[in-house]
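1. how does the following fold in three dimensions:
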Amino acid sequence: MSLTTTGKLTDAARADGVGTAAFNVITLEHAEAVIIAAERAGSPVVVAISENAVKFRRGRLGPLAAACRALAEEATVPVALHLDHVESVDLLVAAEGTGISSVMFDASRLAYAENVAATADAVAWAHERGITLEAELGEVGGKPGHPALDAHAPGARTDPDEAAAYVRATGVDALAVAVGSSHAMLDRTATLDHDLIARLRAAVDVPLVLHGSSGVPDDELRRAVAAGMTKINVGTALNIAYTGTLRERLTATPDKADPRPALTLAREATAQAIGELLRVITAKG
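-> Sure thing, here's the model as predicted:
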């Protein structure tokens, strides 16, 4: 139990025909909510820290990673730590020795040849240290600081033939693909291209990763896993539950100064949202 690697979780999920859920955390309460929900469900889980979360934490990965590692080591279910959407090589290097077993190196904004070169270098560095590396091909829209991108725009989707060549050229261990989802969606209205997912699954022999999953309805998530998606990344859904509950509690108690009652409710609301997603993502069949 306790701290494990993302690779072990995705390998087991693929063998069982289910998904592995990865939840992006920003605060300690986020991370606690992930562990609470995973333990209630008896499900393994990935705790993810994004480059934007590190920026919020004043550019320091260590404190939040150490807290997540401590939670993972005490958990009663397998928990892996993942570093998400890394564009900074310095941050990639900072992952060493933190308990983080996988990194998503995001060079998707670069031209194809530059993406391949940068990602191959990142793969070589990671593999020397026993870290698995995920990359992105195509472009999943909605990233902070990036121009808005229509998930259905020409060129946004990942091409299966190009994906196969990309995996061969870079040696990546997992591939994030653009199949109709978008980051930071506040409503669950995304429609995925399940035929494309199946063709991508047939084209590459590494786990496929779905980013922007907060905007994907339950049935679409189930179909995506059945079609070949293995790792399902969720972030915004946690923030909707967490921030919404905080807002309600603080508005209702303007005369209170102690933040703990509000944070307790926010943590529990987040854990419940995570639990619902775990049931969808990790269900067999």
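2. every contact and neighbour count from this point should use C-alpha atoms.
-> Noted.
3. taking the centroid of this protein, which residue is nearest it?
-> Nearest to the geometric centre of the chain sits residue 233, at 3.1 Å (Cα atoms, centre = their mean).
4. show me where the stretch 151-285 of the chain has its helices.
-> With DSSP state H, counting those that start in this stretch as the criterion, the stretch 151-285 of the chain has helices at 160-170, 194-203, 218-227, 236-252, 260-281.
5. one step back: now do the contacts for the residue nearest to the centre of the chain.
-> Applying Cα atoms under 8 Å, 6 or more residues apart in numbering, one finds that residue 233 lies in contact with 21, 22, 23, 24, 209, 210, 211, 212, 213.
6. next one: residue 25
-> For residue 25, the contacting residues are 31, 47, 48, 49, 50, 53, 235, by Cα under 8 Å, 6+ apart.
7. how about the last one, nearest residue that isn't a chain neighbour?
-> So the one you mean is residue 235. By the measure of Cα to Cα, 6 or more residues apart in numbering, the closest residue to residue 235 outside its immediate chain neighbours is residue 24, 4.8 Å from it.
8. ok, that neighbour - contacts?
-> Contacts here follow Cα under 8 Å, 6+ apart; on that basis residue 24 touches 47, 48, 49, 50, 233, 234, 235.
9. try residue 10
-> Contacts for residue 10 were tallied using Cα under 8 Å, 6+ apart; they are 19, 20, 207, 230, 231.
10. helix or strand: which one has it?
-> With elements delineated by DSSP states H and E, residue 10 resides in helix 6-16, which encompasses its position.
11. so what's the gap between stretch 83-99 and the chain middle?
-> If you compare the mean C-alpha spot of stretch 83-99 with that of the full chain, they lie 14 Å apart, counting by Cα atoms, centre = their mean, to the nearest Å.
12. buried sites along stretch 270-279?
-> If you call a residue buried by 16 or more other Cα atoms under 10 Å, then stretch 270-279 has these buried ones: 270, 271, 272, 273, 274, 275, 277, 278.
13. next, the structure of the following sequence, for comparison with the previous one:
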Amino acid sequence: MLVNMTACVHEASSGERIVPGFNVFGFEDAQAVIDAAEKFNAPVILMSNKDAIEHMDLRSSAALYCSLAESTRVPVIIHLDHAKTFAEILRAVEAGYTSVMYDGSALSLADNIENTKRVLELARSRNVSVEAEIGSVPYTDRNEEIKSILTVPEEAAAFMRQAPVDALAVAVGSLHRMQTKSARIDFERLRDIEALTDVPLVIHGTSGIVDQDVKDLLRTNVGKMNIGTALRMAYGKELKEEVLSKPDEFDRVKLLRKPMAAVQAAAEEKYRLLGWKEIYREKL
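-> Now for the predicted structure:
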């Protein structure tokens, strides 16, 4: 079932659950995370980041993911992640994406607001949900100077007054592409943001956050968390083992069976961590 993100993240943020957004790169991993979502009767967000778009263009990605969404009863959101330009967002919307993130976090607050307002005007006319970002989540596993780019609560409030997006990504201590769970959430800052805004919040860089902090986030207004590295690590580890243990195997389908099972298992683990209960095991 193809939907936008708005209702799903609102319901999750008020019900001690969080909707996972998974970075996917094609048929196999997209189907794996949908299969995981079906076990929990939960929504799933299929996200295309810059690397994914370079691997498979927006139009091809949208066609594939829309087709997969039509074959399941769980809500499926097709989301463009970290788009930097209006042109890229327009291409995604025209291709069939149901949700977009405009990332103007590197700009001044005023420019970020103005650009986001333009995105909102387009999205509202197409029933597309919009995520934006205040503060900046870095791509590193070092914690130096993180405070200088964390979200300022008053700026988040000013942003939402002028550009009322459906979900707001905030920087509160997580980092992109961490391979170890060592990032800690600044809950005091998060509570201050919650006190000044009324919007589901989004956390990027979830793979590196310690599990207890993720569990504590269930009692906040966070409605979406982005997950990429955990799935890629599960895939890479299993694929290496398959190739090394079967040096004469050349069938792509056979080689990918165990890696995709590992991706699904990693996605299921995230659903449990984010407050979802497994309700059945049969495919819908």
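14. and the TM-score between these chains?
-> Here the superposed chains carry a TM-score of 0.92, computed using TM-score structural alignment, normalised by the length of the second structure; 277 aligned residues with a Cα RMSD of 1.8 Å.
15. check which helices and strands the longest strand anywhere in the first structure sits against.
-> Secondary structure of the first structure read by DSSP state E shows that its longest strand is strand 79-86. Other helices and strands packing on strand 79-86 of the first structure, by 3 or more Cα pairs under 8 Å, 6 or more residues apart in numbering; DSSP states H and E, are strand 3-4, helix 6-16, strand 45-50, helix 51-56, helix 62-74, strand 100-105.
16. and the contacts of the shortest one?
-> Okay, so that is strand 3-4 of the first structure. Residues lying outside strand 3-4 of the first structure but in contact with it, judged by Cα under 8 Å, 6+ apart, are 69, 72, 73, 75, 78, 79, 80, 81, 101.
17. if we can go back for a sec, what angle do the longest strand of the first structure and strand 45-50 make?
-> With axes from the mean of the first three to the mean of the last three Cα atoms, to 10 degrees applied, the angle from strand 79-86 of the first structure to strand 45-50 works out at 30 degrees.
18. strand 79-86 of the first structure maps to which residues in the second structure?
-> Using TM-score structural alignment, strand 79-86 of the first structure corresponds to residues 76-83 of the second structure.
19. and of the contacts of residue 25 of the first structure, the nearest to residue 262 of the first structure?
-> For residue 262 of the first structure, the nearest member of the contacts of residue 25 of the first structure is residue 31. The distance, counting by Cα to Cα, is 16.3 Å.
20. near that closest one, how many other residues are there?
-> By the other Cα atoms under 10 Å criterion, the neighbourhood of residue 31 of the first structure contains 25 residues.
21. separation between it and residue 150 of the first structure?
-> Counting by Cα to Cα, to the nearest Å, the separation of residue 31 of the first structure from residue 150 of the first structure is 31 Å.
22. and the residue nearest to residue 235 of the first structure, how close does it get to residue 128 of the first structure?
-> 26 Å.
23. nearest residue to the alignment partner in the second structure of residue 68 of the first structure other than its sequence neighbours?
-> For residue 68 of the first structure, the aligned position in the second structure is residue 65, judged by TM-score structural alignment. Nearest-residue entry for residue 65 of the second structure: residue 78, 6.9 Å, with adjacent residues in sequence omitted and distances by Cα to Cα, 6+ apart.
24. burial count for that neighbour?
-> Residue crowding around residue 78 of the second structure was assessed by other Cα under 10 Å; the count is 27.
25. now do the contacts for it.
-> Residue 78 of the second structure makes contact with 2, 4, 45, 46, 47, 48, 62, 65, 66, 97, 98, 99, according to Cα under 8 Å, 6+ apart.
26. will you turn the residues you listed into a markdown table that also has neighbour count and distance to residue 114 of the second structure?
-> A markdown table is the format used below for these (neighbours: other Cα atoms under 10 Å; distance: Cα to Cα, whole Å):
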| residue | neighbour count | distance to residue 114 of the second structure |
| --- | --- | --- |
| 2 | 21 | 29 |
| 4 | 21 | 23 |
| 45 | 30 | 26 |
| 46 | 27 | 27 |
| 47 | 28 | 24 |
| 48 | 30 | 24 |
| 62 | 23 | 27 |
| 65 | 23 | 31 |
| 66 | 20 | 30 |
| 97 | 31 | 22 |
| 98 | 26 | 22 |
| 99 | 27 | 19 |
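27. columns distance to residue 160 of the second structure on top of these, output as a markdown table?
-> As requested, the contacts of residue 78 of the second structure are arranged in a markdown table below (distance: Cα to Cα, whole Å):
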| residue | distance to residue 160 of the second structure |
| --- | --- |
| 2 | 27 |
| 4 | 20 |
| 45 | 23 |
| 46 | 25 |
| 47 | 23 |
| 48 | 25 |
| 62 | 29 |
| 65 | 30 |
| 66 | 30 |
| 97 | 23 |
| 98 | 21 |
| 99 | 18 |
